[in-house]
Structure formats: C-alpha cells, structure tokens
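Trainee: Predicted model and sequence follow; I will ask about them next.
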Amino acid sequence: MTVIVRDLRPDVRADAEGFSHTRRLALPYMLSTPESVVHTVTHAHPNAHFGQLVAEEDGEIIGTAQISVAHDSPEPGQGSANIYVRPDRTRRGAGSLLLRTAEERLAALGVTKLFAWVLDEPENRAFAERNGFRASRSAYFLRLDLTGALPPRQDPPAGVELRTAADFADDPRPVFELDAAASSDEPSDIETEFTDYDAWLAETWQHPLLNRDLTTVAVVDGRPAAFSVAYTDGGARYGTAMTGTAREFRGRGLAKLAKNDSLHRARAAGCTEAFTGNDTGNEPMIAINKWFGYEICAKEVRYVRELG
C-alpha cells in the first residue's frame, strides 16, 4: 500500500467529503462539512497562501493538513501546519509525509517559525517532538449535553438588547468591528492585526457553518458590545466559534448573557450537543463554560519549530 500526498481538489465532491470525514474522525470536537472545507480553501486571503493537503492510500483519504502563512501578523515569517490522520489509519507514514510536504511549501514562502496544534496524547506529542517541535501553550475542548438542564434565560439589564447576527444582515460591519475588538487580546502565539473587512466578509460572515439565527449579539445603546458566535453542521451539533466582549463593556456579564441566549436558541432549534474551546489559561471563560455545564473532553498543545 502506497501513501501519496496531494492538494485537495475543491471541485471534486469526494475530496471534500473525504477531508471532512477524516477531520471529524480525528478531531470530533470541531465541526466540519464538505461545504466548509471548500469554502475555507476558496475564500482564504491570497496572502495566506492557504492550502489543504490530503494523504491518500489506495484512493482513500486517510490524512489531512491545513497550511498557511500568518500574513496578518506584524511579525513576518510565521506559519502554521495542522495535521490530522484518521485514528484507524495511523502508522502508515501519512503524518510524516504531510508534515514534510507542508514544511517544504511553507519554507519556500519564507516561513521560518512553524506552529502546529497537536492533541495531548502520548503518540501525537511524541511525533511532534521527534520532528523537532517544542511545546508551547495549550487549550481545552469542552462538551455540553444540550438535552440536559441549562441555566434559565435572563432578562437583559436596562440599556441592553439581545439580537441575532441575522438582524445585521443588511450591514454586518458593526459585528465585524466587535469581532475585531473582542479578538484583539485573545490568547495566541501569533499576534494578528484584524483590519480587513472584505476578507472578514468572505472568510467569516459567509462561512457555511455560521448560523446567524443562533448567534446572539448583546447591544448596548445601539452598539454591539458582546456576542456568542454559533456554528452548526446541519445536524444536531452546535459549536461556539467565538464568545467575546469589547474591552470597554467587560465586567458586566454580557458574554455570559449572550452565550446563554445562544445555547437556548440552539436547543430550541434541535441541537443536542454543544462544543467549545478555551485556552487553558483563560480561567474566566473556563469558569463561565463550567457554569453552563460544559465538561472538558480533550486537550491540545500548540507546538512550534524553527525552520531552516
């Protein structure tokens, strides 16, 4: 049996299905559909040089890689390569071949520092360390059974209104401005400058997993102040893509208010399982999620390697 690595063909349905299926098997805590796979590769900013690679064995996709250049970082030369192999198809050389291909491509684009997320399991961490990576920060995946009890819905305080992202369909720029503000100090190894509205429209606002009806925005005196962004995959799974508050509105419980409303909307819409993720050092958000009833179901570690 021979394993080969090639580019994903976004116009071939079987490629998108195989890529998405592999990701769901290897990383069941994150939502993926064939449509989201195609959208991501066809709407990425050109300066990101975003690529999706597949490892194929006898015509079957058994591994995937997403590679990109951190074009929106003020520090040049940074990139990422996130590699996942089907749990039932490991030890075939797919991961090594995907990593080697990713490193060669990114190095040719001037990347000198490579970041990769790795599930916190002995074999995965050993693979990263054998290939010269060193551990950096870490993050949790959390799961919530939406068929169980949720905290009761709360009435917003005076001057605060709860809306949905769908209410901003005619002019989503206020949501973009909130997203940029709330994301500015999110824990990350790579600093980014979130300023390109057109790129945000293409990559985020039009993302096929984004559910605007389930995304709740807390508005204070007419201005979006906090939000909880909902992803759904067309089935019963719901994911929180982002929950945040603009700095000047923090400390008022608005993020919790928005997320609670979104979770209630999700359950009413038939979602039965909710996922989210938190940096392990983000204790305030972890506490909020545990208040909702989320439980930690997995951990991943960010690894970094100097190229060249």
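Mentor: Done, it's in. Numbering: from 1, shown residues only.

Trainee: contacts, neighbours, all on C-alpha from now
Mentor: Will do.

Trainee: who touches stretch 263-283?
Mentor: Stretch 263-283 is touched from outside by 29-30, 137-147, 150, 153, 187, 214, 235-241, 285-286, with contacts defined as Cα atoms under 8 Å, 6 or more residues apart in numbering.

Trainee: Drop anything exposed from those.
Mentor: Among the contacts of stretch 263-283, those that count as buried by neighbour count (16 or more other Cα atoms under 10 Å) are 29-30, 137-146, 150, 214, 237-241, 285-286.

Trainee: In helices, which of the contacts of stretch 263-283 fall?
Mentor: Among the contacts of stretch 263-283, the residues falling in helices (DSSP state H) are Met285, Ile286.

Trainee: residue boundaries of the helices in the stretch 201-308 of the chain?
Mentor: Secondary structure of the stretch 201-308 of the chain (DSSP state H, counting those that start in this stretch): helices located at 254-268, 283-292.

Trainee: I'd like these written out as CSV, with distance to Pro87 added.
Mentor: Shown next, in CSV, are the helices of the stretch 201-308 of the chain (distance: least, Cα to Cα, whole Å):
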stretch, distance to Pro87
helix 254-268, 30
helix 283-292, 28
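
Trainee: Please indicate which of those has the most neighbours on average?
Mentor: Ranked by mean neighbour count, those are led by helix 254-268 with a mean of 23 (mean count of other Cα atoms under 10 Å).

Trainee: another structure for you, compare them:
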Amino acid sequence: MNRLQQISADVEIRPFEERDYEAVVAVSNAVFPDRPWTEDELRYEDTHLDSNKYALERHVAVDRQAGGTCGYGEIRHLPWNFHPRKFGMTIRVSPELWGRGIGARLWDRLLQSLEARGALAVRTLVKEDRAHAMQFVRTRGFTEVMRTWDSHLDVASCDLSRFQEDVAQAKAAGVAIVTLRDELVNDPSCLPHVHALEMELGADVPNPDPFTPVDLQQWRQHTVDAPWFIPDAYFIAAIEGQYAGVSTLWRPQIGAWLQQGLTGVKRGYRGRGIATALKVRTVEYARTHGYAQIKTENEIHNAPMIAINDRFGFQRQPVWITFLKELAG
C-alpha cells in the first residue's frame, strides 16, 4: 500500500451527525475563506429544508488517527430547481489534505446514494481557479453547463453621483422605492404579494434547470425569517401600488460584507432605470451601515445585469462553473 492509499485507508466515511456541524463549517471556511459562514447558518438551512419534499444527505470524512473531521460531502434537492431525481452536490476537503484520495472516497459514497435514489443527474459548482477540483469533476464524467461571475464591489469607492439620471428617470416614471420593513408596517398582509414578485422574477434568472417556485412558507423561511434577513435592505420598487422590482442584501454572520440577493424588474417595467435605482439604494445602505464590500454572482450571459454591475464598479473574480453529470437513473 502506497502513502496515498494509506492516508485514504486511515479515513472513515460515515453519515453526518449533530456533533459534526462545527467541523463541517470549519472545513468549508478553510476551503473558501472569502465566503465564511457559521454553524448557526448551516443549522438554520438544514432545519428549514422541507424534509417531506426535499432530500438532504451528508457524510463526513474522519481521520481515524487524529480523530478530526477532514472533509464532507452532500447531495440535496434544489428547491428552486426541483426535480425528484436531480440533485446538487458539494464535496469539501481540508486544503492541507488535497490530492490524497479523500474527495474520491466521498464521491464514491455519494454516488452509491445517487444510484440508490435512481438519480438522473447531479450537478456541482467549481471555482475556475481550483485546477485540482476542475480535474476531479472532469475525470468523473462531469461536463460544464454554466458559468457565473463572482463579483465584488468596494463600497467606499463607488461613485453614486453617476446614477442621478437613472434615479431621476425612475422617479419620473412614478417609481417609489420602499423597504420591506416599511411595507410590513403599512400592510402586514403584503408578504404573499412580495413572494409572488420574487417567484415571477425568479423564472427569468439564468439556470441550468427550469425554475420551480417555492411556496410562501418555504420562501419566508429563506427570507424574512432567516438570520441573514435585513428588513431595511430589502428594497422594493412600486408603481401606483403595484410591485415592479426588487433588490435585496443579506447579512452574513461573519465579516464586514453583504451578499447581494435577487435584483430584478418585471418585464413590463424594464427600461425605466428601476434596477439601477434599486442598486443605488443597496450601496447607500452598505455605506451608511459601515460595510466595506458587496458580493454578487451573475451568469456570464446575463448581459443586462452584468452591464449594471460594471457601471457600479463590481470587480469580477474567477468564475463559478456549474458541472453536470448525467446518470443512468
């Protein structure tokens, strides 16, 4: 047995348990330190996934000698692109142990589960600058289906005076920009209408699979009830009492940055400067509240949204590539 085989043999792959949350988050943050998250955030996501409809299966890799968790892998249904026999996949291994066969062991275990579930396809995200991960998926029969820019905005350097004309255009078109906090105060029954807006806009977001709307409860759990929700940074464009567009920011529990959520405008209201006016409000919020950076992602062919982000000064990072593997089912 060579050294790599010995290292792989010293690793146990077992089902995820409650005690593993802290270690799994530590591995994820070591792999992607620019996208840190917390044990509380992962727990929230797990406990608010509708287990009656959506599957989530996670396994951890444990070093038998050291006794620590050195990686994890999971498959899950994707609520916004739901198909009962299609899954998303994540595999993460502690960086100091890359190239030692641990990811391969996790993949083998996940593949067993996919086959047992009669899966038709599985997809995963890989950062383009991670050559080892690119090779890992390609040698296992995954093919590229989509590319998504990861972009970062330095809030302090963004010159908002450049967008006065866009804001004026939206205002002249009768657009009022309000926060979800304002709407909840004025009309506590507004959430079904906000949910309907997001579901309509979600269908226009580029994706490898068809968009599948989620119900009001699932949407609430992902937005207004979630720990990352900011009621004063959920901006809605309204025209004569009708919701026309939205732009949101989420607050991670670690770091002086904000995550850009959905930005979109209904088709009938486009071309009036609404998306830009909404984005101006997000940058104003970040600046007022002392956040240094806004991070966002956009599919590379989503030209209108990318053009807006370029105007604001978002700087493109290495792309996320969506890889898909079709299975026999």
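Mentor: Sure thing, it's come through. The structure displayed is predicted, hence computed values, not measured ones.

Trainee: ok, back up a step: out of the helices of the stretch 201-308 of structure 1, which gets nearest to Ser36 of structure 1?
Mentor: Of all these, helix 254-268 sits nearest to Ser36 of structure 1, with 19.6 Å by Cα to Cα.

Trainee: List the contacts of stretch 154-174 of structure 1.
Mentor: 175, 197, 205, 212-221, 223-224, 257-258.

Trainee: Try it again at 6 Å.
Mentor: Arg212, Asp213, Thr215, Thr216, Val217, Ala218, Val219, Val220, Asp221 (Cα atoms under 6 Å, 6 or more residues apart in numbering).

Trainee: do stretch 88-101 of structure 2 as well
Mentor: By Cα under 6 Å, 6+ apart, stretch 88-101 of structure 2 touches 4, 8, 27, 70-76, 122-124.

Trainee: what two of those residues have the greatest distance between them?
Mentor: Longest span within the contacts of stretch 88-101 of structure 2, Cα to Cα: Leu4 and Arg76, 29.4 Å.

Trainee: residues in structure 2 aligned with the host helix or strand of Tyr84 of structure 1?
Mentor: For Tyr84 of structure 1, the element it lies in under DSSP states H and E is strand 78-85. On structure 2, the counterpart of strand 78-85 of structure 1 by TM-score structural alignment is residues 86-93.

Trainee: and Asn298 of structure 2, what pairs with it in structure 1?
Mentor: So, by TM-score structural alignment, Asn298 of structure 2 is matched to Asn278.

Trainee: I misspoke; the intended subject was Gln317 of structure 2.
Mentor: Per TM-score structural alignment, the equivalent position to Gln317 of structure 2 in structure 1 is Cys297.

Trainee: Count the neighbours of its match for me.
Mentor: Per other Cα atoms under 10 Å, the neighbour tally for Cys297 of structure 1 reads 13.

Trainee: dump the residue contacts of the residue lying closest to it once chain neighbours are set aside.
Mentor: Closest residue to Cys297 of structure 1 apart from its sequence neighbours, by Cα to Cα, 6 or more residues apart in numbering: Leu142 at 5.3 Å. Counting by Cα under 6 Å, 6+ apart, Leu142 of structure 1 touches Phe275, Thr276, Gly277, Tyr294, Glu295, Ile296, Cys297.

Trainee: Just send those residues back as TSV, with distance to Thr90 of structure 1 too.
Mentor: Shown next, in TSV, are these (distance: Cα to Cα, whole Å):
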residue	distance to Thr90 of structure 1
Phe275	26
Thr276	26
Gly277	25
Tyr294	30
Glu295	28
Ile296	25
Cys297	22
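
Trainee: Give me the subset of those residues that lies in strands.
Mentor: Within the contacts of Leu142 of structure 1, residues falling in strands by DSSP state E are Phe275, Thr276, Gly277, Glu295, Ile296, Cys297.
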